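Undergrad: Let me see the structure of the following:
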Amino acid sequence: MLTLALANIRTYARRLIAVVLAVLIGTAFLAATLMVNASTTASLERSIGESYQDADLVAAVDWDRFAGGDSTGALTRNDVRQAGGVPGVQSALGYDVDPIRASAGEKTVAAGLAEIPGEPWPAPEITEGDLPTRNTQVVLDTESAADAGIAVGDSIELLTEANADPVTVTVSGLTEPSMNPMTAANMQIYGLPKLLEATLTAEQQQQVGAVHLMLDAGADTAAVASDVSAAMADSDAGPVSVKTADEQVMAEVNQMTGGNQAITLVLMVFVLVALVVTGLVVVNTFSVLLAQRIRELALLRTIGASRGQLNRSVLVEAAIVGFVSSLLGVGAAALIMSGLVAYAQTMPEASFVTLAIPLEAVVVTTVVGTLLTLAAAWWPARKATRVAPLEAMRPADAASESQRLGRVRIVFGAVLTLLGAAVLGLGASQGQLVIGFAGGIVSFIGLLLLAPLFVLPAITWIGRLTGRTVPAKLAALNAVRNPSRTAATATALLIGVTLVTMMMTGAQTAKATFDSRLAGEFPIDTSVDGSMAGVELDADSVATVSALDGVESAILATAVASDESGMPVYSADEAELASVLNDPSLVPGPGEVTVPQYVTDDVVVPTADGTTTLTAVVSQSVGLPPVVTSETAATLGAEAPDHPAALWVKAEPGVDPAAALELRTEIAEALGVEEFSVSGGLVEKGLFTQIIDGLLMVVVGLLAVAVLIAVIGVANTLSLSVLERTRENSLLRALGLRARQLRTMLSVESVLVGVTAALLGIILGSAYGVLGVQSALGTMATTVISIPWLQLAAVLAIAIIAAWLASVVPGRRAARLSPVEGLASE
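TA: Coordinates of the predicted model:
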């Protein structure tokens, strides 16, 4: 049977290309996922391990056993001394990086200040300049120095809580930036112990993040670790763990990655989708291939081959194809990952990225790909080899088989669909994501089981819209001649399009929902608090900000009164308030005051004649101060408090939300204030949109793999269908159908399947996306349905183009064959 299988592979190699491509892409996705997890772990080990590379043991707070109470959760210098006094410990180092701010010229950045240790601990490796020799000198990392324009010999100022005035120090040298993700984001500053004593608070000087231990030569690591643990058992910090450096690194890596390969579990969802679609393509391909080889199989039966032998030969053929395709998939994944890692290593912030190709990635991928191909080929093989020899030798048109859906499948699919829809509706109505997710999965499985019931009628109905020409009519008829294969092909594409549409619609609806919620919570796009900024804002400030690109309007809100609690009440012209408030209903009327959500009663304002009560218009914002119109302020007669004015800004419609952070920086620079004093809903929306757009890009990219495999399935099915209908197509040519019309017929047939699957996928995906957002955010905000019509139109256009391209090669092959040659073929 092995000889027969190899012969069939050689004979039908071109027809197996689609199987090889589908399995290759699916297994490459699986292998890449496993490599991503391994590479992430290896990269974190490399980056986090940098902090512990010189330590034999590391003592740190054991957060798994930490119970709070009287424990402080912070190790101290006393703990360092306790650990250092244990026999076998050569030296104990209190490792800590204290957060400070550093100022160079007009730029102030966040920084981390660490001590340069003494012998026997190695000092930072200097790349330029020298180590500090005085307490007024520091070493910086090269990347932060370059960003801030700082060179060796320059002076910088350290801003800390311990000193009201900045501490001026000189940069004596530069060192390589840290690869530890916990510290790499900030400027890294290293100084002598006396500098830390002069710049840090007493509490900061006493606390340490971890205790690094260097052991005597020949010391028993396990025994010393046990003794250190006993010596630190009564630490005020709480329970302390003592691990080797490698064990501590792995503990932190597990904490950062979820401890159970969380990255892999998330990606596996998309891998599963790709593998399911791959399985459908393999089933289709082997179904058509074996239908074409019925006569060959029957001939083998007549010369003595048993049904089991034929079945085994087909499965061996599938196993070989699956095994080779899986190995190619592993190789493709390794090449892609190597390229991505090489590119990442060119960026300074990702220089620690490491490629890891674990053995289990190779083994698991190869086994899964082989078993998937075997499982997908099992049913077509069993069905083909069950045909009696004499029956198979009779002339038959396999393409015209009429296949009906089994009653059990219909009932089971209907039950799953209705049950899942009910659960999904329950999750959406109660805002329960877990319930909604479960209902969505169950209902989608049910719909896939029932797919032939609505896919084939949809193809027939859409086929009527293709025109009354002969090629169009023939295409509509051919598209549904083999219901089972056509439904399976369309279903493969339906899965991918549904999931892509679901993510697009879900993301768009989620953004619209959050925009609505943010409009209520942040009625003002951007505001500058004069008190927080420490500047006096005036009409010139308004003019300066109004001139910036992306700003629609800006107004000055001045404090005109205070309520009984001393909270300032701001005022602005009614028209000005209407121009900046995102919710027009929050513009106060005469005798009204708009207040934050925590103010539930009317506002009483002390005046020269007593008090005045203003009717509260309660907003959903927690940051919007009480505000009245200028007309109402004029009637109060209250004494204006000594409180700086605020600048309120509204962005232009259509401003790219991702540019919100840039606008914040521009406003801060224009007014000469720190960025933290510029806040508002536009910034929040920009941050949210950046995150959701990034996640959407990744998810749609992952799901595009499934769509690509499905398109390969469409091309493969049409190609095999053309081979199967060689005599029929040649007869049509003999009856007068021109080559161009034959190509048109095949193109329309392919596009019909693609358009139908895409339209149904868009409808289902949009419904799932909206209900998914309602399930996830229903308890947080009122869902605002927003359908990304342009994106969905792009999905439909891509499906049409891909389906048309899938028909080009089969159409040319069919058109090149002369009618005489086609009619003579078997």
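Undergrad: Only C-alpha atoms from now on, for both contacts and neighbour counts.
TA: OK.
Undergrad: Go ahead and confirm residue 286 touches residue 379.
TA: No. Residue 286 sits out of contact with residue 379 when judged by Cα atoms under 8 Å, with a separation of 9.2 Å.
Undergrad: More neighbours: which of the two?
TA: Neighbour totals were compared for residue 286 and residue 379, and residue 286 leads with 24 against 14 (other Cα atoms under 10 Å).
Undergrad: A strand includes that one, no?
TA: No. Read with DSSP: H, G, I helix; E, B strand; the rest coil, residue 286 is helix and lies in no strand.
Undergrad: Contact partners for it?
TA: With Cα atoms under 8 Å, 6 or more residues apart in numbering as the criterion, the residues that contact residue 286 are 377, 380-381.
Undergrad: What about those, which one has the most neighbours?
TA: Top of those by neighbour count (other Cα under 10 Å): residue 377, with 26 neighbours.
Undergrad: Tell me which helix or strand that residue sits in.
TA: According to DSSP states H and E, residue 377 maps onto helix 359-385.
Undergrad: Now do that helix: which elements does it pack against?
TA: Of the remaining helices and strands, those touching helix 359-385 by 3 or more Cα pairs under 8 Å, 6 or more residues apart in numbering; DSSP states H and E are helix 17-48, helix 262-292, helix 307-345.
Undergrad: what's downstream of the longest helix along the chain, the next helix or strand?
TA: As assigned by DSSP state H, the longest helix anywhere in the chain is helix 681-724. Using DSSP H and E, the next helix or strand after helix 681-724 towards the C-terminus is helix 726-734.
Undergrad: what does the helix or strand following the helix holding residue 377 contact?
TA: Scanning forward in sequence from helix 359-385, with DSSP H and E defining helices and strands, the next element found is helix 389-393. Residues external to helix 389-393 that are found in contact with it (Cα under 8 Å, 6+ apart): 294-295, 297-299, 301-302.
Undergrad: one more, for comparison:
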Amino acid sequence: MKATDYRLTTGSLREVSTVGVVCGLSAGYAGTILTASDILRRAGDDADGGLGVILGVVASVFILIALFVAALVISNGVDTVIAGRRNQLELLRLIGASSSQLRSSLTRGVAKVATIGSVIGLVAGVVAADIARVVMVSRDVLPDIRYSYLPPSALFAAVVVVGVAVCATLVGTRKTLSGAAVTGGRATRVWLRHSVAVILIGFGALLLAGAAVLGENGSTEGFFAAFFGTAITATGFLIGARSIVPSLVAGIGRLLGRTPAAMLARKNAVADPARTTRSTIGLFIGVTLVTTVIAGMTSLRTSADRWDLTAAELVEQEKILSMTTWVLVGLIVISVVIAAVGFMSTMSLTVIGRTREIGMLRAMGFTARQVRQTITLESVALSGTAMLSGLVLGTLYGAIGSQSLIGAMTPGFPIGLPVGAFAAIVAGTVVLVVAAALPPARRAVSVTPIDALAVV
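TA: I've put the predicted structure just below:
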């Protein structure tokens, strides 16, 4: 076996199959959206319209968000695989394999899986958009003109997806595969990261407060202040997430009870702060985005009911706002799906990596039911933190965004609380907990304590 063979680091490409799924989802999403925007642009040129251009610009933002979430998921997933094979990798280092050789083998394997997933996803996304275009042309919804079957932008997006996967792999394993970590200057880096996070969050909060004031005064600059305030505070939260998220997870974990299973779940949830953060942050971003859009549009709809409009105008306004809401949610939801896939994969891989620990617990008297409870409660702590934090922050962002637009037209501070949407998010989180916890829990208790303790 060559030193650069991927089997040295991953064992098999099935271990990084999540990379292929995530890349397929990302490429399929980008292919569908970019092909649709190209179709609308060509149809718009024929009718002198700009809907395709607008969709392309808006979609680019959400594609970048999806790629960012995908990078977090891939980085965490690959790092989890490598952490689970630490003993084998240490043995390879002892017999002469260098860290660069191991990283090269891993990168080759990930690039191969990412390429396969991206190609499949791109083809599926473009074909779906083209089929929709053929149907709409046959029904005279779109003009019968010459369209592109595969826009260059969609092909470029698939290449970018593969590049993101490779970069995320290199970043996620830079410590795991580089031997002993260099500790010098760590305290300085942590202090600097905290300082930058506090400054960004503080400055962004000032912009958000200014956006609310500008909106109350009827200034059109309020929305831009709200946008940049949201972006800056979100960046601050992401930079400081390594310190914020584990504390939140630990806090949620204390609510799970004081049974042995609950206490062990709380410990496991924060055992690796970096992995805890990366596992949770993707879901947090997705829930925050969805909540921001739905809460903001709910605020606008509630405020519109108070305006001096005729019944016909109110119906038209409601139709426009509802359509806008669903379009934006549709653009965002892929990020939530990617984060959910990554969360389930991480839970499964971490449980596999703790096979020996679970065997020791079983040998000491833990029942199969307690093991299942431990894994389920750990999933609850992680996903519950993402859900609650995302709901709170998203509601705040949505309210300020709405205030910046119609504050002068509506008395008070509009806060959208879409109970149905919130219930759907909570229900989705429950489903995610079950999907993420049950398969690894079933696998964990199916191994006898003796076999589990024999795992190296």
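Undergrad: Of the contacts of residue 286 of structure 1, which ones are shared with structure 2?
TA: When the contacts of residue 286 of structure 1 are mapped onto structure 2 through the alignment and contacts are counted by both residues aligned by TM-score structural alignment, their matches' Cα atoms under 8 Å, the preserved ones are 377, 380-381.
Undergrad: What range does whatever helix or strand residue 283 of structure 2 lives in cover in structure 1?
TA: Per DSSP H and E: residue 283 of structure 2 is located in helix 273-304. Under TM-score structural alignment, the alignment places helix 273-304 of structure 2 onto residues 483-514 of structure 1.
Undergrad: Now that stretch on structure 2. Mean distance?
TA: Compared with structure 2 after fitting, stretch 483-514 of structure 1 deviates on average by 0.7 Å (mean Cα distance after the TM-score superposition for structure 1).
Undergrad: hmm, back to that, let's have the contacts of residue 286 of structure 1 in JSON lines, adding distance to residue 244 of structure 1.
TA: Putting those into JSON lines (distance: Cα to Cα, whole Å) gives the following:
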{"residue": "377", "distance to residue 244 of structure 1": "51"}
{"residue": "380", "distance to residue 244 of structure 1": "56"}
{"residue": "381", "distance to residue 244 of structure 1": "56"}
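Undergrad: now, which of those residues sits nearest residue 747 of structure 1?
TA: For these, the closest approach to residue 747 of structure 1 (Cα to Cα) belongs to residue 380, at 27.0 Å.
Undergrad: In structure 2, point out the residues matching the longest strand belonging to structure 1.
TA: Ranked by number of residues, the top strand in structure 1 under DSSP state E is strand 551-562. Alignment of strand 551-562 of structure 1 against structure 2: no match, by TM-score structural alignment.
Undergrad: and that strand, what other elements does it pack with?
TA: By contact count (3+ Cα pairs under 8 Å, 6+ apart), the secondary structure elements abutting strand 551-562 of structure 1 are helix 539-546, strand 568-572, helix 574-580, strand 603-607, strand 646-651.
Undergrad: what packs against the fourth one?
TA: With contacts defined as 3+ Cα pairs under 8 Å, 6+ apart, the packing partners of strand 603-607 of structure 1 are strand 551-562, strand 610-618.
Undergrad: in structure 2, what residues pair with whichever helix or strand comes after the last one?
TA: This points to strand 610-618 of structure 1. Moving toward the C-terminus from strand 610-618 of structure 1, the first helix or strand encountered (DSSP H and E) is strand 627-629. Counting by TM-score structural alignment, strand 627-629 of structure 1 lines up with no residues of structure 2.
Undergrad: leaving aside the residues next to it on the chain, what's closest to residue 417 of structure 2?
TA: Spatially, and ignoring its direct neighbours in sequence, residue 417 of structure 2 is nearest to residue 295 (6.0 Å; Cα to Cα, 6 or more residues apart in numbering).
Undergrad: The one you found: neighbouring residues, count only.
TA: Residues contacting residue 295 of structure 2 under the criterion other Cα under 10 Å number 30.
Undergrad: repeat for residue 135 of structure 2
TA: For residue 135 of structure 2, the number of neighbouring residues by other Cα under 10 Å comes to 12.
Undergrad: what do you get for residue 358 of structure 2?
TA: Other residues close to residue 358 of structure 2 by other Cα under 10 Å number 23.
Undergrad: That one matches what in structure 1?
TA: Residue mapping for residue 358 of structure 2 onto structure 1 gives residue 729, with TM-score structural alignment as the criterion.
Undergrad: can you check residue 163 of structure 2 too?
TA: Under the alignment (TM-score structural alignment), residue 163 of structure 2 maps onto residue 371.
Undergrad: Tell me the one among the kept ones among the contacts of residue 286 of structure 1 nearest to residue 205 of structure 1.
TA: Within the set of those, residue 377 lies nearest residue 205 of structure 1; the separation is 68.6 Å, counting by Cα to Cα.
Undergrad: Contacts only, for the closest one.
TA: 282-283, 286-287, 314-315, 318.
Undergrad: at 7 Å instead, please
TA: With contacts defined as Cα atoms under 7 Å, 6 or more residues apart in numbering, the neighbours of residue 377 of structure 1 are 282-283, 286, 315, 318.
Undergrad: Grab the nearest non-local neighbour of the residue positioned nearest the centre of structure 2.
TA: Centroid-nearest residue in structure 2: residue 282, 3.0 Å away (criterion: Cα atoms, centre = their mean). By the measure of Cα to Cα, 6+ apart, the closest residue to residue 282 of structure 2 outside its immediate chain neighbours is residue 339, 5.0 Å from it.
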